[in-house]
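J.: heads up, no residue letters with this:
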C-alpha cells in the first residue's frame, strides 16, 4: 500500500472542492492549496488537523516544503493518542526536523501522560533517562526525595508535595560536555513539575482540575529543550532543575496560614495553596542562582492570568534584564514560536503583602487579583539576584489545549522547546 502523500500547491483547489477550499484529495493523497493565503502557516495547520482527523497513520511530505511549513504541519498533525508518523520532505532541513520532532514527541508524551502513571519520582526519572540517552557520560544526576527535602532546606517543594503519599522530588541534572568539574555553568533551566494539581485546600473545581496533569508542562518543556540542544551539538555546561510534586489534600498537606522559611531567609505566608507553582520554583531559582550561571530560564504553567492576557497562542515572557528578555523574544521569532512580553518591575515584589511574613504567595482574591501573572513574576524575582540579571521567567500559556482546535490537537503543544534550545546555543551572558 502506498504512503499517503501531502504536497503544497500555489494553485487554487479544483472547483468541485469548493470556492475557497484549501485542501483537496488526489489518488496519491492530499494537496494543501496555499496560493493567495495571507497566512500560509495557518492554512497548513488547519490542513494538518483535517488530515489527522481521517485517521491516517503515516504521511509523506512530498515536493517543495520549507522547514517552517513542515514543522507547522507536524505540530497540527500529531495527535495525543496514537499519533501518526511523518516522512519528511527530502530537503536540507530533514535531519534537523527529525531532531526537533523527537524532542516534540518526548515533551508531548510526558505532559499527556496520566497523573496516576506520572508521579513526581517517575517524572524525574523519565526526564533524566531521556537526557542521559542523548548526553551519555557527559550527564550526571542527583535527586533529593521526600523528607530529605525538609532536611536539606528545600521548603517549597517539600511543603507543596507532602500532602501526597508519593513523595516530592528535586532533580538536579548536570550536562557538562567539558568534562571539567570546575567548568563554569553557562545556563540553568528550572521547571515546574507539579504532576497533578488539585489546588490543595484551596481546591479547584472539577472542571478546573480536569487538565491538571499538564501542570508539569514547565518541567517537560525545559527537559525537551535541553534534549534538543544536546542533539544539536550543545557544547555549553547546562544544569536542569526540576521541582516535582503532587499538590494534594490530606492530613499531612500544607495549609492556608502556614509560613514557610526559604534558604535565602525569606518568609512566605500561604494565602492560597493553589498558588503552589511559585513555591516550588523558588527553591529551583535559589539553587540556580547559587551556580553563578549568567542565564537562568524558568518555565511553568503558572497562572491563569497569563492565559487570560494572551490566550493559548503565546507564552508570556518576564524579565528584569532587557538583554535577556530581548534574546528570548528574538529566539521565539527565529523559531516561529509565540512569545510575548508582559510587565515586571521591582514594585511587583510587593504586590502580595503579608502581616505575618515578608510576603504572601498570592493575594487572597480569585486568580490572585488584577495583574496576577506579573505579581507571580514579582514573587519569583525575590529568589534570583537583586537586579534579576540574566533571569527569564516563562509563563506557559500556550503549553496545553484541553480540547482540539481547528489548528492544534488536544493536549500538550510542545511550543517553546525550539526557542529555549536556541537560547542555550546562542545566548552570551
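T.: Looks like it came in fine. The structure displayed is predicted, hence computed values, not measured ones.
J.: contacts and neighbour counts: CA atoms only from here.
T.: Noted.
J.: And the next helix or strand past the helix or strand hosting residue 24?
T.: Assigned by DSSP states H and E, residue 24 belongs to strand 23-25. Scanning the chain past strand 23-25 towards its C-terminal end, the next helix or strand to appear is strand 29-33 (assignment: DSSP H and E).
J.: what does that next one rub up against?
T.: With CA atoms under 8 Å, 6 or more residues apart in numbering as the contact definition, strand 29-33 has outside contacts at 4-13, 21-25, 43-44, 47.
J.: Restricted to strands, list those.
T.: Taking DSSP state E as the definition of strands, those contribute 4-9, 23-25.
J.: between these, which has the most around it?
T.: Using other CA atoms under 10 Å as the neighbour definition, the ones in strands among the contacts of strand 29-33 reach their maximum at residue 23, which records 25 neighbours.
J.: Tell me how many other residues crowd the nearest residue to that one once chain neighbours are set aside.
T.: Here the nearest residue to residue 23 in space, its sequence neighbours aside, is residue 32; by CA to CA, 6 or more residues apart in numbering that works out to 4.8 Å. Per other CA under 10 Å, the neighbour tally for residue 32 reads 25.
J.: Second structure for comparison follows:
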C-alpha cells in the first residue's frame, strides 16, 4: 500500500481541507464572510463530491472546501480521488473518533488489488495525520481489512487449502504465535470426519486440513475464532449453476475475517489466550465426493444426513466448533459466508448475527453501531429445529423446505456448541458487488472493528488498545 497518511513535518505546509455536509455550509460561510462571494460564484453547495478551491492572496490554493455525504463514516474516502495532488490537513481538527474514522477511510480509499495487474495510478493526495487519531488503532484496522480483501480477492487457483494455511502461518510468525495443520487423512486420525468428507474429493492435489493457530498466555481468558475456509465451492455433486459458481473464490471469506481479527488482537496485545480454527477445503466433484443422503459421523458424535452437498460449509464448521467448544472458551465467534438466505433477508452489507445470549448480542450490536459497522440479529428460533430432523440420523444437514435458510443453518451449528459457551455466529457476504468510496468491487471485510471492540471489552483490555 502507498503511504497516504503522513507526519506533520516542519516546513511542509498542508492545505486546510474543510469537509462539509450540506447543512454545515451556511454556518461555515457565516464564520468566513470574506469567502462567501467566491464560494457562491462557484455554485458550491457542499454536495457530496463537490470541491471549492479557495485561493490565497498570492493566487495559490489556500483552502479546499469539500462536500461530503450526511452521516456516512466512509465520506472522507470519496475525497482522495477528486482532490489534486498535494498535502492536506483536516480543518478543523476532528474529535478522536471522527479523526480515526477519517484517517482509516483515507487510507482504505487507496486500496487496490494489484497482484495480477500493475495498473498505473496518479499520485495520491496526502493527508497529515489528524492529531487526535490513534495511529496504532488506524493502522491495525487498515492492515486487517487489507488482509481480508487480499485473501478473498485471490483466485482459487492461487489460494487453496495449502495456501490459506500458509497465510495463517505467516500471520502467526509475525506475532510469535504457533500454527499447525491437520492434513488429509490426518483429519480422520484426529477425529474431524466431516471436514475430511467435504474436502476429500479435491485430494490429493488440494487436501483438506484444519488450521489451528494459538497465541497468548495459556492462563488468560480463552477467545476462539472459527472461520469457514471453503477455498472454492463447486457445490459438489449438487453442482452449482455457472452464475452461482462464479464468485465462489470468496467462500473462504469467513476464514479471511478471523485471520484479520486475529491479527488485530495479537497486534494490540490483548490479554487473551487466542485460538483460531479454520477448516480449509475445496468442495469438488470426483469419485470421492460425498453424496446426497450419505450419513456422516461428526467430531461431536452426532450423525448427519446430507441433504444437499452444496451445504458443505456448516459441516466443516460443525467439527471445528465442536473442538472449539471443548475448551469452554470465554468467547467463541464464528464467521462464515454461509447462506444466500441471509443475503435475501439483509442484503450484501448487513451481516446476520445469531446469538443465544441477549446481553452478548446487545454488546456486539452496540459495538457495531459505534464503529459504523452495523449488524442485524436474526433469531435462533427453536421451533424450526424440527426442520432438521432426519429419519435415519441424529440430524439432517438442511431443511427440505425453502424457508428460513439462514436460521436453520445457524440452528445446525448450534447443535455443536453447548448452551453454556458464549457464542456469536456471523453470516456474511464478504463481497462488494459495486464500487464505492473506500470499498472497491471485490472482497470485503465486515464488522472487524466491532468484533475487536467486543473482544477488548470482554477481557478488559488496557487503555488505548
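T.: Thanks, I have the structure now. Remember, it's a predicted structure, so these values are computed and weren't measured experimentally.
J.: Just give the TM-score of the two.
T.: Laid over one another, the chains give 0.86 as their TM-score (TM-score structural alignment, normalised by the length of the first structure), with 410 aligned residues with a CA RMSD of 2.9 Å.
J.: State the pair within the ones in strands among the contacts of strand 29-33 of the first structure that is farthest apart.
T.: Using CA to CA, these span at most 16.3 Å, a distance reached by 4 and 9.
J.: which residues are contacting stretch 409-423 of the first structure?
T.: Judged by CA under 8 Å, 6+ apart, the contacts made with stretch 409-423 of the first structure from elsewhere in the structure are 49, 75-80, 100, 103-104, 107-109, 111-112, 214, 217, 221-222, 224-226, 228-229, 315, 327-328, 331-332, 334-335, 337-338, 398-404.
J.: Same question for stretch 241-251 of the first structure.
T.: Contacts made with stretch 241-251 of the first structure from outside it, assessed by CA under 8 Å, 6+ apart, are listed as 119-121, 123-124, 157, 160-161, 163-164, 166-173, 188-201, 216, 219, 276, 280-281, 283-284, 288.
J.: how about residue 309 of the first structure, what does it touch?
T.: Taking CA under 8 Å, 6+ apart as the criterion, residue 309 of the first structure is in contact with no other residue.
J.: Secondary structure element holding the alignment partner in the second structure of it?
T.: With TM-score structural alignment as the criterion, the equivalent of residue 309 of the first structure in the second structure is residue 345. According to DSSP H and E, residue 345 of the second structure maps onto helix 340-346.
J.: can you list contacts of the very next helix or strand once past that helix?
T.: For helix 340-346 of the second structure, the succeeding helix or strand toward the C-terminus, using DSSP H and E, is strand 352-355. Counting by CA under 8 Å, 6+ apart, the neighbours of strand 352-355 of the second structure from elsewhere in the structure are 342, 346, 361, 375-380, 410, 423-428.
J.: If we use 6 Å, what do you get?
T.: The set of residues that contact strand 352-355 of the second structure without belonging to it, under CA atoms under 6 Å, 6 or more residues apart in numbering, is 361, 376-378, 424-427.
J.: and what of stretch 175-194 of the first structure?
T.: Taking CA under 6 Å, 6+ apart as the criterion, the residues outside stretch 175-194 of the first structure that touch it are 138-139, 215-216, 218-219, 235, 237-246, 284, 288, 293, 295-300.
J.: first to last residue in that stretch, what's the distance?
T.: The first and final residues of stretch 175-194 of the first structure sit 23 Å from each other (CA to CA, to the nearest Å).
J.: Spatially nearest residue to the aligned residue in the first structure for residue 364 of the second structure (excluding sequence neighbours)?
T.: Matched by TM-score structural alignment, residue 364 of the second structure corresponds to residue 328 in the first structure. With sequence-adjacent residues excluded and distances taken as CA to CA, 6+ apart, residue 328 of the first structure is closest to residue 423, at 6.6 Å.
J.: So which of the contacts of stretch 241-251 of the first structure belong to strands?
T.: Using DSSP E, the members of these that fall within strands are 169-173, 188-197.
J.: right, and out of those residues, which lies closest to residue 66 of the first structure?
T.: residue 189 (30.3 Å).
J.: Need the counterpart of that closest one in the second structure.
T.: The criterion is TM-score structural alignment: under it, residue 189 of the first structure has residue 225 as its aligned partner in the second structure.
J.: in the stretch 351-465 of the second structure, which spans are helices?
T.: When secondary structure is read from DSSP state H, counting those that start in this stretch, the stretch 351-465 of the second structure shows helices at 358-371, 405-414, 448-458.
J.: same for the first one, what does it pack against?
T.: It refers to helix 358-371 of the second structure. The helices and strands touching helix 358-371 of the second structure, judged by 3 or more CA pairs under 6 Å, 6 or more residues apart in numbering; DSSP states H and E, are helix 448-458.
J.: Check the spacing between residue 233 of the first structure and residue 91 of the first structure real quick.
T.: From residue 233 of the first structure over to residue 91 of the first structure the distance is 20 Å, taken as CA to CA.
J.: before we move on, the earlier item: show the buried residues in the contacts of strand 352-355 of the second structure.
T.: The neighbour count (16 or more other CA atoms under 10 Å) marks 361, 377-378, 424-427 as buried among these.
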